[in-house]
Every structure is written in structure tokens, then in C-alpha cells.
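1. turn this into a model:
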Amino acid sequence: MPMTSPCLWFDRQAQQAAEFYVSVFPRSRIKTVTHYGPGGHMPEGTVLTVDFELDGRSYTALNGGTHFRFSPAVSLVIHCASQDEVDHYWQRLSADTECEQCGWLVDRYGLSWQVVPTVLMEMLQHPDGARRRRVTAALLAMKKLDVAGLQRAFDAS
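-> Reported below is the predicted structural model:
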């Protein structure tokens, strides 16, 4: 079965972004770096692509110029097992407090991330509609997700 992996378009920050992301996630590494040759879209020797892994998943960062920008229409989701993990990724990645909402953040490169505790999906799939509604209401009032607050909403009667 074919595998898919995201290619992230940067102006000229592909290598810096990949190095930053690798510093944030465990079991991560830069795999290869390619450069523009003569007659390319950017000056010869400029980084073209950086292939890297975040916790074993493959990504490519591409220096393609100013033609495209990230938007919240596409985000990368981090599934966190605990509040400590949520806090770690939130603290390391969030760079624009105006863009924080419902577990979503934007990093210094403009890439959107969702930092989500795994227990949230269990709560939102619970058969009790009242519990789901309370959790959703709590979620919508949060920036960084608070596992204890979500749990309180889920358990309320």
C-alpha cells in the first residue's frame, strides 16, 4: 500500500523549520538535505528540500519561495497522552497567542497545529449526548486544552 507524507512549503526557512521541529519531537531526525543547482528557482546552493522524521513519520520541507503560505485550513494534529504532553508541545510550538483556540495554535513559521489529548476523542464519541455537549462547550472556551477541565465537564451532571 502506498504511503503518504506531507510536503511543507516554506519561503526560505525549510532547514531552520525542520531543525526546530526535530528539536521538539522525540525520536526525530533530519534525513537528507538537497540544494538548488545552477539555473534553479533560487540561487545555486540554496536549500531546496529537507527530508525529516518527527517521531518516525516522514515529512519534507521545501523552499519554494513566496508563492504560497500556510493557513489553518490544514493543520498537523499531535495526539497527547497526558496534560504534560499537551503543555510540552503547546509551550514549544505556540508563537501567536491571537491564533490560539480550541487546541489549535500557529508556530513561528505559520504552520497550524492541533494539540489534542487522546481522552478528548473518547469523550466526544461517548454515547451520552449531554456529556458530549458539555465537553464541546468546555472545549470551545479553551485555548490550550485542559484535560482536567474537559474531564470535569464530562463528569458534571
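2. going forward, measure contacts and count neighbours with C-alpha atoms only.
-> OK.
3. so who does Thr136 touch?
-> Counting by CA atoms under 8 Å, 6 or more residues apart in numbering, Thr136 touches Leu124.
4. just checking, it is part of a helix?
-> Yes: applying DSSP: H, G, I helix; E, B strand; the rest coil, one finds Thr136 inside a helix.
5. which parts of the helix or strand that contains Asp84 are buried?
-> Per DSSP states H and E, Asp84 falls inside helix 83-93. For helix 83-93, burial by neighbour count (16 or more other CA atoms under 10 Å) applies to 85-87, 89-90, 93.
6. for stretch 44-60, same thing?
-> Quick answer for stretch 44-60 (16+ other CA under 10 Å): 47-54, 58-60.
7. quick one: contacts for Gln125?
-> Arg132.
8. distance of it from Ala148?
-> 18 Å (CA to CA, to the nearest Å).
9. touching stretch 52-68 from outside, list them.
-> 5-15, 17-18, 21-22, 25-32, 41, 47-51.
10. which strands and helices lie in contact with the helix holding Asp84?
-> helix 14-24, strand 104-106, strand 112-117 (3 or more CA pairs under 8 Å, 6 or more residues apart in numbering; DSSP states H and E).
11. now the second one, please; I'll put the structures next to each other:
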Amino acid sequence: MPSISHKIQPCLWFDSQAEQAARYYTGIFPGSSISSVSLYTEAGQEIHGRPPGSVMVVAFELAGCRFTALNGGPIFKFTEAVSLIINCDNQDEIDYYWHHLGEGGDPAAQQCGWLKDKYGLSWQIVPAVISDMMRDTESGKAQRVMTALLRMRKIDFAELQRAYRG
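-> Have a look, this model is predicted:
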């Protein structure tokens, strides 16, 4: 039995699409994989209501971060209160993740580098240096970056850099 090496591991609750979502996400992030799929059994069926042999939990890894996807039923839905941040090094990375994760998602939920994918999960696709850009409040750099950022849906990294430089 494998031991858990990460103290904190996100669990994503799906109705019945855990395996489909895990395959989708691992197909987008290079070097990612599904490590295990666990199935429901007859035990506890009166509580979980899932057919024996159907997918219960999928363990997968994206860019070095371990996740669990659970088919728990329609009780809970994703909200923007929780999002996953992808720190990108350049515009090509931003464009890649924006295109792949945004495909089939909710276009109305796109603002300031945020998007909602086809499963309803929110992502922030941002330059890795955005936190540094937002720290310099004395010179007005952070204010200029925020002003530029608020006008964007998908991040335009060059535009943020111009705003930062003034």
C-alpha cells in the first residue's frame, strides 16, 4: 500500500465524472498521470446509492500536485470560492492553458485570468510574477497593473509588463 507523501491534497467532488475529469486534466498538464481508480462496492450502498463496480475515487497528479476526484453525487457543486492557480512563465503557456481548460467551460466566468472549465472548476491562469508585480504599492506599479488586469479576460502578459514599467 503506497504511503501519502503530501500532507495536504485537494479532493474534487464530482457527480459521476471523476474519471472523465481526471483523464481530461491529465491530458492537458504535461507529465501528469492517473495513479489509481477505486470502485464502489455493495458495502454502504444504502448510503452512497452508487452501483457496485462504478468509479468512486480517482487519484491523479497534475504538475507534481496530487489530487483526488470523488464521485459523490449531485449534492455539491464547484463555486468560484475555490480556484486552482496555474503560474505561467510566458504568454504561450497562458494561451495553452486558457485554450484547453476554457474549452467547453463558462465564458461568462472569465475575468482577470480566471475561467471556469467544463466541469465547473475555477482556474486562475496567471503570470508567475503577478504577485511580485502587485507588491510594489509605493511607486504606483501595482495600481497600474491592477487597472490593466481588471480590463482583461485572458491575461495579456506583455500588457501587464508595460503597465508595470509605466
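12. re the thing from before, structure 2: matching residues for the helix holding Asp84 of structure 1?
-> Using TM-score structural alignment, helix 83-93 of structure 1 corresponds to residues 91-101 of structure 2.
13. please apply the same query to stretch 48-66 of structure 1.
-> Counting by TM-score structural alignment, stretch 48-66 of structure 1 corresponds to 56-74 in structure 2.
14. give me the distance from that stretch to the chain's centre.
-> 12 Å (CA atoms, centre = their mean, to the nearest Å).
15. that stretch: end-to-end distance?
-> End-to-end for stretch 56-74 of structure 2, by CA to CA: 14 Å.
16. for stretch 7-19 of structure 1, same thing?
-> 15 Å.
17. rewinding a little: and the match of helix 83-93 of structure 1 against structure 1, how far off on average?
-> Following superposition, stretch 91-101 of structure 2 is found to deviate from structure 1 by 0.4 Å on average (mean CA distance after the TM-score superposition for structure 1).
18. which residues are contacting that stretch?
-> Contact with stretch 91-101 of structure 2 is made by 28, 88, 115-118, 125-127, 154-158, as judged by CA under 8 Å, 6+ apart.
19. in those, find the pair that's most separated.
-> Lys118 and Ala158 (27.9 Å; CA to CA).
20. settle it for me: which of the two has more neighbours?
-> Neighbour totals were compared for Lys118 of structure 2 and Ala158, and Lys118 leads with 14 against 11 (other CA atoms under 10 Å).
21. nearest residue to that one other than its sequence neighbours?
-> Gly105 (4.0 Å; CA to CA, 6 or more residues apart in numbering).
22. which residues touch that neighbour?
-> 115-120.
23. and which of these is nearest to Gln143 of structure 2?
-> Of the contacts of Gly105 of structure 2, the one sitting nearest to Gln143 of structure 2 (CA to CA) turns out to be Leu115, at 22.9 Å.
24. need the counterpart of Leu150 of structure 2 in structure 1.
-> Checking TM-score structural alignment: Leu150 of structure 2 goes with Leu140.
25. neighbours of its match, how many?
-> 13.
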